[in-house]
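Colleague: Pasted the sequence and its predicted model underneath.
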Amino acid sequence: IDPARDIEIIDLELALADLQVVENRLSSLAKELRVKRDSELEHERDLLERCRRSLESGEALRELELSPEEEKMIKGFQFLTRKPMLILLNIGEDQMEEAEELLNSIHRFTDRPGRGAIALCAELEMEISQLEDEEAEEFLKEMGLEGSALQRMVKASYDLMDLVTFFTGGDKETRAWTAPKGTTAHRAAGMIHSDMERGFIRAEVINWRDLLDCGSFAKAREEGKLRIEGKGYIVQDGDVLHIRFNV
């Protein structure tokens, strides 16, 4: 078993698939531009030629710095090497103590933009999945793991895609929302409902752990753990938002 070799093979296959898409589109553009000159098509051609050079040099398209306009221009191609990549290193139970060392052995692949890696033991995870929640939590603590492989995969994926989760709660339901990092409270309100964004007054904010400790919003207010934030507040992962608005 050679993880580095396997990663190189996957990288090559994905790059070749993207290169084929680029070549096909460049061929079509060449025909179109012979018929008429078009600045937008020329811009697309120049951008795709940059993509081709990047792929031919062994560089994934996720490492290519693009402007928002250029990003929009190539979005429809759904390039595989433009997407974030999370590498899962499946190890044996007897290798759990060496997990960090094994991850370091592939750092030349993972210490690059848009990449990440976690180590897991699929056999062990299957055993954990058959336990009751309390037993599973105790087992993970004994193994020195922060959570199940699924939980760690979700967290790593969110980090790679620059996403955060915030929560809203009321008498009827509690809901989790996914938002890009850097989302303001004002924009988050709009994700919940357009009326909230239009009539935004303020957001009452508390971390979900603090809210659980307090037991209710009322108790959180009493203990001074509920913060008042304005439109420009940057929503943090794990925030619980109570939006005040008027329309």
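Modeller: Structure's in. What do you need?
Colleague: CA atoms for contacts and neighbours, from now on please.
Modeller: Will do.
Colleague: residue closest to the middle of this structure?
Modeller: In the chain, the residue lying closest to the centroid (Cα atoms, centre = their mean) is residue 161, at 2.3 Å.
Colleague: and the gap between it and residue 83?
Modeller: 9 Å (Cα to Cα, to the nearest Å).
Colleague: what's the overlap in contacts for those two?
Modeller: With contacts taken as Cα atoms under 8 Å, 6 or more residues apart in numbering, residue 161 and residue 83 have residue 114 as neighbours in common.
Colleague: okay, now the one to match up with it:
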Amino acid sequence: MNVVSAITGLPYVGKTTLFNLLTGAHASTGAFAGAEAETNVGVAKVPDQRVEELAALYKPKKITHAEIMYRDIGLARAEKPGQAISPQKLGDLRTADAIVHVVRAFSAPSVPHVDGSVDPVRDLSTVELELLFADHAVVERRLERIEPELRSSKGPEREMKEREKAVLRRAIAALAEERPLRDLDLDPDEEKAIRGFRFLTRMPVLVAVNLDEDDVAEPERVIAPVREAAKAHRASAVVPVSAKLEAEIAELPPDEAASFRRDLGLAEPALDRLIRATYELLGLCSFFTVGEDEVRAWTVPYGAPAQQAAGAIHTDLERGFIRAEVIGWQELLKAGSEANAKKLGVMRTEGKTYPVKDGEILHVLFNV
């Protein structure tokens, strides 16, 4: 599964600094070209110590971590709601699985806030309103177009369009009340009816509160009001970052960087915090394939059936799936080898519907 996260927010909040920190890119920061700026695209490797430990056991030719693609999408400062996101940026945002919304909680006299003062809760609301307007426009246009289609359709096609219309009516009512679509309870058929629209307010939102260096050790005072505002809606989470400071730390040798973080009270790098929160929001987990050629992490929805997980490796494995040999990564390390794991009876054989758990190793048997 290829995971895509869109980093967005108002001008001068530290979006591109965070993007560079996560992906190791060197996109220019500072000067802001608003909605016309190019979208930066980069990839971050998912930190996972389990991959390193399994690699130490197998000593493979290749080690491959799971990846997340990040898109750095700048918004303009708009006088009225609904004007901050250009059509190009809307298209870029709709490719995402989750949105990382950067809000500014740092002070910098040389970089004035576009609204004159630093207020992360206000900024959260401002961008959320832009996303609501964007979705409202899509729903409104579709409802206008669906009426003539209904008049000319029959049978199952008409039923499908009636279902779509009913869901869109619920959607436009929620948006009119400034409620994001992720707050709606939809059954699988209803979800399927609107999936193709890629509604922005249906996506999980990770709010990255960009802190002053002085607040890094004790961020709760700053992020508590943001967390309170975010929890008003489903599929929302808040993480503290200090993008500029952590970017500087990331340039240090690993031992020095770890020491610096300890001194600041940071338990882990920003990349680890944001990716873990993203996985939790999206309900994702990692499983592993291992061997002398490669140790690799794969991303799937938590509890995905083993046959579906096999498809993440290759479609042939899903199509010809017979069964999978499964073992937890800690059990394998404790056993010391697959042969010993089988002797101890800790390697199991599971069928197509087995729900894959985080940290499990799969050997897929298939026939095409």
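Modeller: Received, thanks. Just so it is clear, the structure is predicted and the values come from calculations on it, not from any experiment.
Colleague: Drop the TM-score for these two in here.
Modeller: Overlay of the two chains. TM-score (TM-score structural alignment, normalised by the length of structure 1): 0.85; 245 aligned residues with a Cα RMSD of 2.7 Å.
Colleague: right, and the residue nearest to the centre of structure 1 touches residue 84 too?
Modeller: Yes - in terms of Cα atoms under 8 Å, residue 161 of structure 1 counts as a neighbour of residue 84; the distance is 6.8 Å.
Colleague: Just tell me the aligned range of the one helix or strand residue 68 of structure 2 maps to in structure 1.
Modeller: For residue 68 of structure 2, the enclosing helix or strand under DSSP states H and E is strand 67-74. The aligned range for strand 67-74 of structure 2 in structure 1 is empty, by TM-score structural alignment.
Colleague: buried ones in the helix or strand following that strand?
Modeller: Once strand 67-74 of structure 2 ends, the next helix or strand along the chain (criterion: DSSP H and E) is helix 87-93. Neighbour-count burial for helix 87-93 of structure 2 flags 89-90, 93 (criterion: 16 or more other Cα atoms under 10 Å).
Colleague: nearest residue to the aligned partner of residue 62 of structure 1 in structure 2 other than its sequence neighbours?
Modeller: Aligning on TM-score structural alignment places residue 62 of structure 1 opposite residue 182 in structure 2. Leaving aside its sequence neighbours, residue 182 of structure 2 sits nearest to residue 202 (Cα to Cα, 6 or more residues apart in numbering; 4.2 Å).
Colleague: count of residues packed around the aligned residue in structure 1 for that neighbour?
Modeller: Aligned by TM-score structural alignment, residue 202 of structure 2 pairs with residue 82 of structure 1. By other Cα atoms under 10 Å, 19 other residues sit near residue 82 of structure 1.
Colleague: Hmm, residue 82 of structure 1 is touching residue 65, no?
Modeller: No - assessed by Cα under 8 Å, residue 82 of structure 1 is found out of contact with residue 65, at 10.7 Å.
Colleague: Quick check: the aligned residue for residue 114 of structure 1 in structure 2?
Modeller: Checking TM-score structural alignment: residue 114 of structure 1 goes with residue 235.
Colleague: Go ahead and confirm its match touches residue 280.
Modeller: No - look at residue 235 of structure 2 against residue 280 with Cα under 8 Å: they stay out of range, at 9.6 Å.
Colleague: Name the residue in these two with the higher neighbour count.
Modeller: Using other Cα under 10 Å as the criterion, residue 235 of structure 2 and residue 280 rank with residue 235 on top: 18 against 14.
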